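1. need coordinates for the below:
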Amino acid sequence: MSFFPGQDPVAGDAYSCDALAHVVVPRTVDLGDGFSVRRALPSARSRMVGPFIFFDHFGPAEFRAGTGLDVRPHPHIGLSTVTYLFDGEIMHRDSLGTALAIRPGEINWMTAGRGIVHSERTHGTQRTFGSPIHGLQMWVALPKAHEETAPAFAHHATSEFPVIEDMGKTVRVVTGSLYGAISPVPVLHETMFGDVVLKAGHTLPIDADHEERALYVVDGTIDIAGDTFEPGRLLVFKPGDRITVTAASDTHFVVLGGAPMDGPRHIWWNFVSSSKDRIEQAKADWKAGHFDKVPGDEIEFIPLPEK
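-> I've put the predicted structure just below:
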């Protein structure tokens, strides 16, 4: 899912915290009816953080009765899409025949590999009566050895993720490892993603176990070494430094990262690859109708952008 052909986000002001490499100010687009999307990755200074090459924060918003999300069938190669909701529900369908709703705290991990097509829509009573929507859409690049792997889809329920609760903090370990807990989600490259709620006045250390790390503030205000950060900022940290986050108010944020990728990646529309030629081939294949259809959603599709 890619809501808009966004331009690069921009870097924020300089801050005093030595552990910060830079702060990304996402580009925000209002798609109507109060539904906004903030894109933090890729940015001019951070094309990736670990394997994360794309990071959108959408909502919170409330769809009116009879309306909802309608992301028509579209293709991907060379990546895994990671959908994670804080509120609402999205119906996922793909060319493998998957038809499954995702709800808050669950995760849909769709590996495109050599090519997959999917759609994401609001359906059923959610559309009839109106519904909230709030969450993240992220892409992780695949290692070169797995860029052309067979497409796959995995759904993980909320109950599968380890949760650490202690002294005003709650950390859900969604992928990888954090604070000694390990997620059950299988990944092809060292990947870390955690969902954190921190009560006002409490602190959370961010260890240097993963070489590349970032933090995105979803709600509330945090303090790091005297600098305060409001919602909608992606903080990218330098390798090797241990950081302590203090909640200036009740706060919700996510941490993400992992090992550096095995070389640069090219990204165009919904395609990611280490090879520009492979992206050109994917563009031609989509335009020619060579990708598989999505069962149950075969009629509509998103055409290839003109540029």
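2. please count neighbours and contacts with C-alpha atoms only from this point.
-> OK.
3. distance between stretch 115-127 and the chain's centre?
-> Its chain's C-alpha centre and that of stretch 115-127 lie 17 Å apart, by CA atoms, centre = their mean, to the nearest Å.
4. what comes up buried for that stretch?
-> 115-123, 126-127 (16 or more other CA atoms under 10 Å).
5. contacts for that stretch next, please.
-> 1, 63, 65-78, 89-96, 148, 150-151, 291-294, 297 (CA atoms under 8 Å, 6 or more residues apart in numbering).
6. if any of these are buried, give me the PyMOL selection for them.
-> In PyMOL, this line selects whichever of the contacts of stretch 115-127 come out buried by 16+ other CA under 10 Å:
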select buried, resi 1+63+67+68+69+71+72+73+74+75+76+77+78+89+90+91+92+93+94+95+96+148+151+291+292+293+294+297
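7. how about this one, so we can line them up?
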Amino acid sequence: MLDIVIETRSHDLGGGFEVGRVLPFRQRRMVGPFVFFDRMGPHDLHAPVPEQFDVLPHPHIGLATVTYLFQGEMTHRDSLGVEQIIRPGALNWMMAGSGISHSERFDGMRPKGGVIDGIQAWVALPESHEEAAPTFNHYPPDALPIIDEAGWQGRLIAGSAYGQSSPSPVYSPLFYLHVQAGAGAQVPLPDTHPERAAYVASGRVEYQGQTYQPGQMLVFAPQATGAIRVVENTQMMLLGGEPVGPRHIWWNFVSSSKERIEQAKADWQAGRFQLPPHDKDKVIPLPSV
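-> Take a look at the predicted model:
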């Protein structure tokens, strides 16, 4: 049984670079601790890739960003001094905690262009870690567990599922997988968490007699069982976990406290966030609304 099907909505990050936003949604703000889910692409970027498509330094609190690419390349720089190239199949896990700033640029793709495609998700931190010191972890593809079943394969990006666990740090129970499956495959729903969803990135799937297309997120009811049947070659993301409680979201800030978000807004406006040491000439200003 499905709780809701969420359709992707187009959102401009600024400068003309559009993403497909799935979470948050007015009728379903979160799935487990996942509070934000953007599909970046697929976009065929022509050389030279305009700098206006880059995401300038911006702040976060109270969450972890989870960046995962299907195609292309991005360069991450943050206020901890980390500079990391993100490539397909690797995991970038940035825990913002009490506050961090970072940028995401197309440095490597700028001279040659190419296709960029991937997902950025945000995981809301439990209250015990909302004010933890920020950290950054990167895992290449071969560091992430592979679940190999008849007709389908899943890379476990974060958390635990199907008897395996990812090395990435998590602060509440969750799972996040990239699944690639052939026609006719049956992908069973993870059954260890109350909130679960599947996002169809490409291909088509069927659940309980209904067919679902790319760009749709299937959010399952807590009592849902069974398997997702793959109609044609498909990529999908499976995600979910234990709820962490209601969260306030404003721009790039997530918190259990409205007052904490107001403080973060004031801190960014006043220049009290540290900036990436190698990318601090321009920043995204605090939105007016």
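8. can you pull the TM-score for these?
-> Laid over one another, the chains give 0.96 as their TM-score (TM-score structural alignment, normalised by the length of the second structure), with 287 aligned residues with a CA RMSD of 1.5 Å.
9. picking up where we left off before, narrow the contacts of stretch 115-127 of the first structure to those in strands?
-> Within the contacts of stretch 115-127 of the first structure, residues falling in strands by DSSP state E are 63, 70-76, 90-94.
10. from those, which is closest to N108 of the first structure?
-> Nearest to N108 of the first structure among those is H92, at 8.6 Å by CA to CA.
11. to which residue of the second structure is that closest one aligned?
-> Aligned by TM-score structural alignment, H92 of the first structure pairs with H76 of the second structure.
12. so who does that match touch?
-> Contacts of H76 of the second structure (CA under 8 Å, 6+ apart): 82-86, 102-105.
13. please redo it, this time with the cut-off set to 10 Å
-> Shown in contact with H76 of the second structure (CA atoms under 10 Å, 6 or more residues apart in numbering): 55, 57, 67, 82-86, 92, 102-107, 276.
14. what's the farthest-apart pair in the residues you listed?
-> T67 and P276 (17.8 Å).
15. for D279 of the second structure, see how far away the match of H92 of the first structure is.
-> 10 Å (CA to CA, to the nearest Å).
16. which residues do those two both contact?
-> 57, 83, 102-104.
17. okay if I get those residues as a markdown table plus secondary structure and distance to P140 of the second structure?
-> As requested, the shared contacts of H76 and D279 of the second structure are exported to a markdown table (DSSP: H, G, I helix; E, B strand; the rest coil; distance: CA to CA, whole Å):
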| residue | secondary structure | distance to P140 of the second structure |
| --- | --- | --- |
| P57 | strand | 24 |
| E83 | strand | 15 |
| H102 | strand | 20 |
| S103 | strand | 20 |
| E104 | strand | 18 |
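18. helices along the stretch 151-289 of the second structure, start to end?
-> 258-269 (DSSP state H, counting those that start in this stretch).
19. residue boundaries of the strands in it?
-> Using DSSP state E, counting those that start in this stretch, the strands of the stretch 151-289 of the second structure run over residues 152-161, 164-165, 174-181, 186-188, 195-207, 210-212, 216-220, 227-241, 248-250, 253-255.
20. closest one to V22 of the second structure among those strands?
-> strand 216-220 (7.3 Å).
21. whereabouts in the first structure does that closest one align?
-> Counting by TM-score structural alignment, strand 216-220 of the second structure corresponds to 233-237 in the first structure.
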